[in-house]
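J.: this is the structure alone, sequence omitted:
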């Protein structure tokens, strides 16, 4: 049995399919997605439809990202967040052309049921962005941090990566977990096209929303596969700028 953590997709169904084909996914595998399924490329609604169908065949855990929150609010209230609209929301709304009211209702249910984080039986934490409580995710007061916070990753990058976990200087909030897997902050922001590791945190958002790729990592071996760059898969589109 293998478990893969899959980074931000942002409407890039073609990229997701490439990744799943490369890992040769089977019904025995576990797939953990760290959020942001929509907004960016032209197939956001199609990504959600595919994920719903995939979860009927394979054990999948879907974490909620900030873009998923915005899309959920639009499906629920017909609410168009201005920030969302200019950061991929327009393309997501257009991707729903041809989807029935019943389809949209099913997708809304999908979004509403997404957890904000997942902790597995080996004390590995999966969430979209971060958290700030030194006591761990269960004590996090501001739930928005789970899908908006960037300080967790910034802190990990700023600390000496060779620091022993038992050191008194090791950040308290991440000592609670064996490993932490996040998305939200593209590794391409730091000049890296592949997943990045800092302390016990793995960032698997490799910039699919922009000019990067979708990545999937085997969390036991740390081997990973990647799609083509998204602009190559959608040459007539701009993605997010």
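T.: Okay, I see it. Note that the coordinates shown come from a computational prediction; the quantities given were computed from them, not determined experimentally.
J.: rest of the way, CA atoms for contacts and neighbours
T.: Fine.
J.: can you pull out the helices in this protein?
T.: Along the chain, counting by DSSP state H, helices occupy 13-22, 44-54, 66-77, 82-84, 90-95, 101-112, 145-148, 151-158, 172-175, 230-233.
J.: second one coming, line it up with the first:
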């Protein structure tokens, strides 16, 4: 039986990724959609990318760019440094890449260049790292950076009257365009949750793996989900992101 599984923000936590794939009993029949921010935080960032490159050879994978992939690509390919990036997980990535040979770095750059801005499936379900702002939809987005940086889509969903239907006048037009929208980027731990959160037709699957939370993989159709152990338990000698 084929499933569509969506994976939240990994942030260099390879041990958590391996754990959730095992707990979800992932097979080569499953479609895997990674919502971005594979990198920065825990010190396995290069090994996460190696793992994803290999996984793509045997599984049906969709990889979406997050804001941390955008910053990592600029650093690896252009040498562009960013103090804020280093303070928010990038420093551990910089430290580890000092031990990675040039051929692997080149392969990682090629992987990062090919990441998708978003994924829209045949059931009109949208998968994007952060959000978008154009009321006509992702295909009309003027500011491509919104796909991996926007937080207003999630804020709009959180602030909505729960009784509104998709045909109501006050239902946000950009949300109504899609059957469902799956995002990461903004950890649900910020609003006191540790599991995926649904508001309106938006599902947030970032359960705080960059910090003290867990990594989550969820079945898009059934909404069943599986989680890793909290990342500090898997990386007891590290601090993760601040």
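T.: Great, that's in hand. No experiment lies behind these values; they were computed from the predicted model shown.
J.: overlay them and tell me the TM-score.
T.: After superposition, the two chains reach a TM-score of 0.98 (TM-score structural alignment, normalised by the length of structure 1), with 241 aligned residues with a CA RMSD of 0.7 Å.
J.: picking up where we left off before, ok, which of the helices of structure 1 comes nearest residue 165 of structure 1?
T.: helix 172-175 (7.1 Å; CA to CA).
J.: if we can go back for a sec, just send the helices of structure 1 back as JSON lines, with distance to residue 136 of structure 1 and mean neighbour count too.
T.: Output for the helices of structure 1, formatted as JSON lines (distance: least, CA to CA, whole Å; neighbours: other CA atoms under 10 Å):
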{"stretch": "helix 13-22", "distance to residue 136 of structure 1": "31", "mean neighbour count": "20"}
{"stretch": "helix 44-54", "distance to residue 136 of structure 1": "29", "mean neighbour count": "19"}
{"stretch": "helix 66-77", "distance to residue 136 of structure 1": "20", "mean neighbour count": "20"}
{"stretch": "helix 82-84", "distance to residue 136 of structure 1": "29", "mean neighbour count": "13"}
{"stretch": "helix 90-95", "distance to residue 136 of structure 1": "33", "mean neighbour count": "19"}
{"stretch": "helix 101-112", "distance to residue 136 of structure 1": "23", "mean neighbour count": "15"}
{"stretch": "helix 145-148", "distance to residue 136 of structure 1": "11", "mean neighbour count": "22"}
{"stretch": "helix 151-158", "distance to residue 136 of structure 1": "12", "mean neighbour count": "15"}
{"stretch": "helix 172-175", "distance to residue 136 of structure 1": "6", "mean neighbour count": "17"}
{"stretch": "helix 230-233", "distance to residue 136 of structure 1": "35", "mean neighbour count": "19"}
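J.: distance to residue 208 of structure 1 added to these, as JSON lines?
T.: Output for the helices of structure 1, formatted as JSON lines (distance: least, CA to CA, whole Å):
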{"stretch": "helix 13-22", "distance to residue 208 of structure 1": "8"}
{"stretch": "helix 44-54", "distance to residue 208 of structure 1": "13"}
{"stretch": "helix 66-77", "distance to residue 208 of structure 1": "13"}
{"stretch": "helix 82-84", "distance to residue 208 of structure 1": "17"}
{"stretch": "helix 90-95", "distance to residue 208 of structure 1": "15"}
{"stretch": "helix 101-112", "distance to residue 208 of structure 1": "20"}
{"stretch": "helix 145-148", "distance to residue 208 of structure 1": "17"}
{"stretch": "helix 151-158", "distance to residue 208 of structure 1": "18"}
{"stretch": "helix 172-175", "distance to residue 208 of structure 1": "26"}
{"stretch": "helix 230-233", "distance to residue 208 of structure 1": "6"}
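J.: can you measure across stretch 56-71 of structure 2, start residue to end residue?
T.: Counting by CA to CA, to the nearest Å, you get 22 Å between the two ends of stretch 56-71 of structure 2.
J.: er, stretch 234-241 of structure 1 actually
T.: End-to-end distance for stretch 234-241 of structure 1, by CA to CA: 14 Å.
J.: who touches that stretch?
T.: For stretch 234-241 of structure 1, the surrounding residues in contact (CA atoms under 8 Å, 6 or more residues apart in numbering) are 40, 41, 42, 87, 88, 209, 210, 211, 231.
J.: in structure 1, what residue sits furthest out from the centroid?
T.: residue 168 (31.1 Å; CA atoms, centre = their mean).
J.: now do the contacts for it.
T.: If you count contacts by CA under 8 Å, 6+ apart, then residue 168 of structure 1 has nothing around it.
J.: ditto for the one 3 residues further on
T.: With contact taken as CA under 8 Å, 6+ apart, residue 171 of structure 1 is in contact with no other residue.
J.: okay, it and residue 99 of structure 1: tell me how far apart.
T.: Counting by CA to CA, the gap from residue 171 of structure 1 to residue 99 of structure 1 is 46 Å.
J.: now do residue 149 of structure 1
T.: 33 Å.
J.: and for residue 216 of structure 1?
T.: Residue 216 of structure 1 is 29 Å from residue 99 of structure 1, by CA to CA.
J.: neighbour count: those two, which is higher?
T.: Using other CA atoms under 10 Å, the more surrounded residue of residue 216 of structure 1 and residue 99 is residue 216, with 30 against 11.
J.: now that one, nearest residue through space, not along the chain?
T.: Spatially, and ignoring its direct neighbours in sequence, residue 216 of structure 1 is nearest to residue 6 (4.3 Å; CA to CA, 6 or more residues apart in numbering).
J.: and that neighbour, how far is that from residue 203 of structure 1?
T.: 10 Å.
J.: and those two? which has more neighbours close in?
T.: Shown here are residue 6 of structure 1 and residue 203; by other CA under 10 Å, residue 6 has more neighbours (29 against 23).
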